[in-house]
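K.L.:
Sequence and predicted structure below; questions after.
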Amino acid sequence: MAKQNIAKAAFTAPTLDFLRDLVQNNNREWFQANRSRYDAAKTELCGVVERVLTNMSAFEPLSNTSVKDCIFRINRDIRFSKDKAPYKSNLAFAIGPGGRHSGRIDYFIQIQPGNQSFLGGGMWQPTPANLTKFRQEVDYNVDELKNIIEADAFKAYFPEAAGEVMKTTPKGYSADHPNIDLLRRKELFFMHRYTDKEVLKPNFADEIVRGCQLLKPYCDFLNYLFFDEKEESITL
């Protein structure tokens, strides 16, 4: 994308208006009649993603990642859902090597009116093996994780930790473990919410990049723990 287009990358009020109207008219007939509004919204989304990719390339390996790799379809998969509404009520994209299907811990951004837009990332629905790795790291070497998620700048931007938490104590750990709150975590996903007013600011894409840079140490921590650590032989 040319530099002049990247500089203009931003969301405008008609995009949020389209998403609001879609909630009230979530059917194929209405969507097709308003297809031009969706196309305009998607064009803005592509511009924002392009700018985010360009600026994040300074600290993330995204050289082989395209805009289309990152954007989620607005169509819902309704095959196994009781809710047969055909469309999502938001625009969303994920930033990671290769896009939304990187297979690693990446950055997820949702755009939804009603102050429901957010940037998030972290441990969400981990495999049993990865959850075991996380708990072992908390048990043996929690300082690195705490230094990341308890840093003032991180906590100021990501005050909200989401995800399932066990009510009981995980097997193999005592209830009085000094880090039992982290050990009980089945998911640990951090979010920063944006108001509609913030989403419509001309520099919103740059704000996403700033948030991703703050989230990066936690994503790197999990990616190393889950995917990059060298296997060590265990002597019984």
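P.N.:
The structure has been received and is ready for your questions. Numbers count the residues shown, from 1 in each chain.
K.L.:
rest of the way, CA atoms for contacts and neighbours
P.N.:
OK.
K.L.:
Helices of the protein, residue ranges please.
P.N.:
If DSSP state H is used as the criterion, the helices of the chain fall at 3-7, 13-24, 28-33, 35-56, 67-70, 128-140, 143-149, 152-157, 180-183, 196-199, 204-223.
K.L.:
which one of those lies closest to P86?
P.N.:
Closest to P86 of the helices of the chain is helix 28-33 (C-alpha to C-alpha; 7.1 Å).
K.L.:
Contacts for that closest one, please.
P.N.:
Defining contact as C-alpha atoms under 8 Å, 6 or more residues apart in numbering, one finds that helix 28-33 is touched by L22, N25, Y38, P86.
K.L.:
G96 is nearest to which of the helices of the chain?
P.N.:
Distance to G96, taken as C-alpha to C-alpha, is lowest for helix 67-70 among the helices of the chain, at 7.9 Å.
K.L.:
one more structure, for comparison:
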Amino acid sequence: MITKETLQFLKDIKENNNRDWFMANKQRHDDARANVIDFAAEVVKLLSKVDPKVKEDTDVRKCVLRIYRDIRFSPDKTPYKRNFGISVLQNPGGGRGPEYYIQIEPGKSFVAGGYWMPESAHVKAIRQEIDYNADELKQIIDAPEFVKLFGNFRDQDKLKTLPRDYSADNENIDLLKLKSYIAVHQLKDDELLKKDSAAKVAEICSKIYPLNVFLNNALS
């Protein structure tokens, strides 16, 4: 599970986002990161039993993103993130693609999966798959359990104009206009503090698995 100390560290760094405070509290960061790594390891272990693309021997230290922000092109010059991110890629070392993502941030934690803002070639391939096999995707995203966990899949960022090669009268135009293909489930702090929190997160990821299969098929 995620510990109270990890959440408190993240609350504190939000209020003290500067190098002097961070260096004075470096051990707290290291302890919190170790907690998140242990949590990620348990999630990956459980998820590997559902998704064959997720390997149980994944080096989870590489899945936990660094807390240091890239401020080179950002007007926000605070040096540290206010969260720990866990990215479980389905094609480690093979470039961008569908993934599972877990964010640990007091009051703003969530589990997500799918493919966020794909590159243009991948968008084209996914749209083609939707055009050919929309019923398969709709069976996944319109299933009552999926909607209960993640809401309406269609309610995410869309093109304001029609995508190239598709007409307004296409029965699946609402799906074809999507810019991302993600499912997101919010987590409360007390859910993360429970002993079975890793199992709960892995279970939520397992409900995203069919969506990732669809997306991977589009890209294969």
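P.N.:
On my side now, so go ahead. Since we're looking at a predicted model, the values are computed, not measured.
K.L.:
Would you pull the TM-score for this pair?
P.N.:
Comparison of the two superposed chains (TM-score structural alignment, normalised by the length of structure 2) gives a TM-score of 0.91, and 217 aligned residues with a C-alpha RMSD of 1.8 Å.
K.L.:
will you turn the helices of structure 1 into TSV that also has distance to A92 of structure 1 and mean neighbour count?
P.N.:
Formatted as TSV, these follow (distance: least, C-alpha to C-alpha, whole Å; neighbours: other C-alpha atoms under 10 Å):
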stretch	distance to A92 of structure 1	mean neighbour count
helix 3-7	19	12
helix 13-24	12	17
helix 28-33	18	12
helix 35-56	9	19
helix 67-70	9	20
helix 128-140	26	15
helix 143-149	25	15
helix 152-157	20	14
helix 180-183	29	18
helix 196-199	13	17
helix 204-223	13	20
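K.L.:
Can I get those helices in CSV including distance to G114 of structure 1?
P.N.:
CSV is the format used below for the helices of structure 1 (distance: least, C-alpha to C-alpha, whole Å):
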stretch, distance to G114 of structure 1
helix 3-7, 26
helix 13-24, 8
helix 28-33, 20
helix 35-56, 17
helix 67-70, 23
helix 128-140, 34
helix 143-149, 28
helix 152-157, 20
helix 180-183, 32
helix 196-199, 7
helix 204-223, 17
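K.L.:
Identify whichever of the ones you listed lies nearest to F189 of structure 1.
P.N.:
In terms of C-alpha to C-alpha, the element of the helices of structure 1 nearest to F189 of structure 1 is helix 204-223, at 9.8 Å.
K.L.:
what stretch of structure 2 lies opposite that closest one in the alignment?
P.N.:
Under TM-score structural alignment, the match for helix 204-223 of structure 1 in structure 2 covers residues 197-216.
K.L.:
what sits up against the matching stretch?
P.N.:
Stretch 197-216 of structure 2 has contacts (C-alpha under 8 Å, 6+ apart) with 1-2, 39-40, 42-44, 46-47, 50-51, 97-100, 111-115, 126, 137, 140-141, 146, 149, 183, 185, 191-192.
K.L.:
Now the residue minimising distance to the centre of structure 1: closest residue in space, sequence neighbours ignored.
P.N.:
Nearest to the geometric centre of structure 1 sits F108, at 1.9 Å (C-alpha atoms, centre = their mean). Spatial nearest neighbour of F108 of structure 1, excluding adjacent residues (C-alpha to C-alpha, 6 or more residues apart in numbering): A94 at 4.4 Å.
K.L.:
need the contact list for the corresponding residue of structure 2 for the one you found.
P.N.:
Using TM-score structural alignment as the criterion, A94 of structure 1 maps onto S87 of structure 2. Going by C-alpha under 8 Å, 6+ apart, S87 of structure 2 touches C63, V64, L65, E99, Y100, Y101, I102.
K.L.:
what's near enough to touch the fifth one?
P.N.:
For Y100 of structure 2, the contacting residues are S87, V88, L89, V111, A112, G113, G114, C205, by C-alpha under 8 Å, 6+ apart.
K.L.:
Just among these, which is most surrounded?
P.N.:
Ranked by the number of neighbours (other C-alpha atoms under 10 Å), those place C205 first, at 29 neighbours.
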